[in-house]
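K.L.:
okay, predicted coordinates and the sequence, questions at the end:
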Amino acid sequence: MLPVSALVDQGLQGCGKDQLAHLNGKPFVALADYRLPGQLRVLYPDQAVTRDLMPDRLNAQVNGSGLILKLFCG
């Protein structure tokens, strides 16, 4: 993990899902190394979620072990 002072603008587009696709299968805490353009929402198994749409919000669907299964905007 990088120190906060080492974070730079990675130029993520939209919510960043395309540029962060390499994190699929990794622990969701790896997202802390990136400056996201919007909010992050972590979706755990069987968790209730709202249906509001926020195009710049990155959603990380994770399994019970906290590994990223899917990244998507919304």
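P.N.:
Sure thing, it's come through.
K.L.:
CA only for contacts and neighbour counts going forward, please
P.N.:
OK.
K.L.:
identify each buried residue in stretch 39-53, please.
P.N.:
Using 16 or more other Cα atoms under 10 Å as the test for burial, stretch 39-53 gives 40, 41, 42, 43, 44.
K.L.:
save the residues you listed as CSV, and put in secondary structure and distance to residue 67 too.
P.N.:
Shown next, in CSV, are those (DSSP: H, G, I helix; E, B strand; the rest coil; distance: Cα to Cα, whole Å):
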residue, secondary structure, distance to residue 67
40, strand, 15
41, strand, 14
42, strand, 11
43, strand, 11
44, coil, 10
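K.L.:
dropping in the other structure now:
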Amino acid sequence: MFKLAMIPLLALTLVACQEEEQEDDAAEETCGAAALQELVGTDVAERPDLEPDTDLRIIEPGMAVTMDYRADRLNIEVDEAGQVTKVYCG
């Protein structure tokens, strides 16, 4: 009988350990990455308005970057040819 009573308790414990995905969606909107997904596949050199600063990083292949997460910072990854491959917050 005791084992049957423990099943709901264990189920509640597992539910409490789930990650919330809503935070990622909110973070994406904080830096504006969702609105800039059309940059993927374009040449970053053709966008002079995209100047790296504290809120924008243009990450080239092999480039060293900090691992700190900032929801308000926009990251733009480019390939060797300067084509945008990924746009995300962090």
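P.N.:
Noted; the coordinates are in hand. Since the structure is predicted, the reported quantities are computational estimates derived from the model, not experimental observations.
K.L.:
for the aligned residue in the first structure for residue 34 of the second structure, give its distance to residue 24 of the first structure.
P.N.:
Using TM-score structural alignment, the equivalent of residue 34 of the second structure in the first structure is residue 18. Going from residue 18 of the first structure to residue 24 of the first structure by Cα to Cα, to the nearest Å gives 11 Å.
K.L.:
ok, those two, which is more surrounded?
P.N.:
Applying other Cα atoms under 10 Å to residue 18 of the first structure and residue 24 shows that residue 24 carries more neighbours, namely 16 against 13.
K.L.:
let me see the contact set for the more buried one.
P.N.:
If you count contacts by Cα atoms under 8 Å, 6 or more residues apart in numbering, residue 24 of the first structure has them with 67, 68, 69, 70, 71.
K.L.:
burial count for the fourth one?
P.N.:
When neighbours are counted by other Cα under 10 Å, residue 70 of the first structure registers 16.
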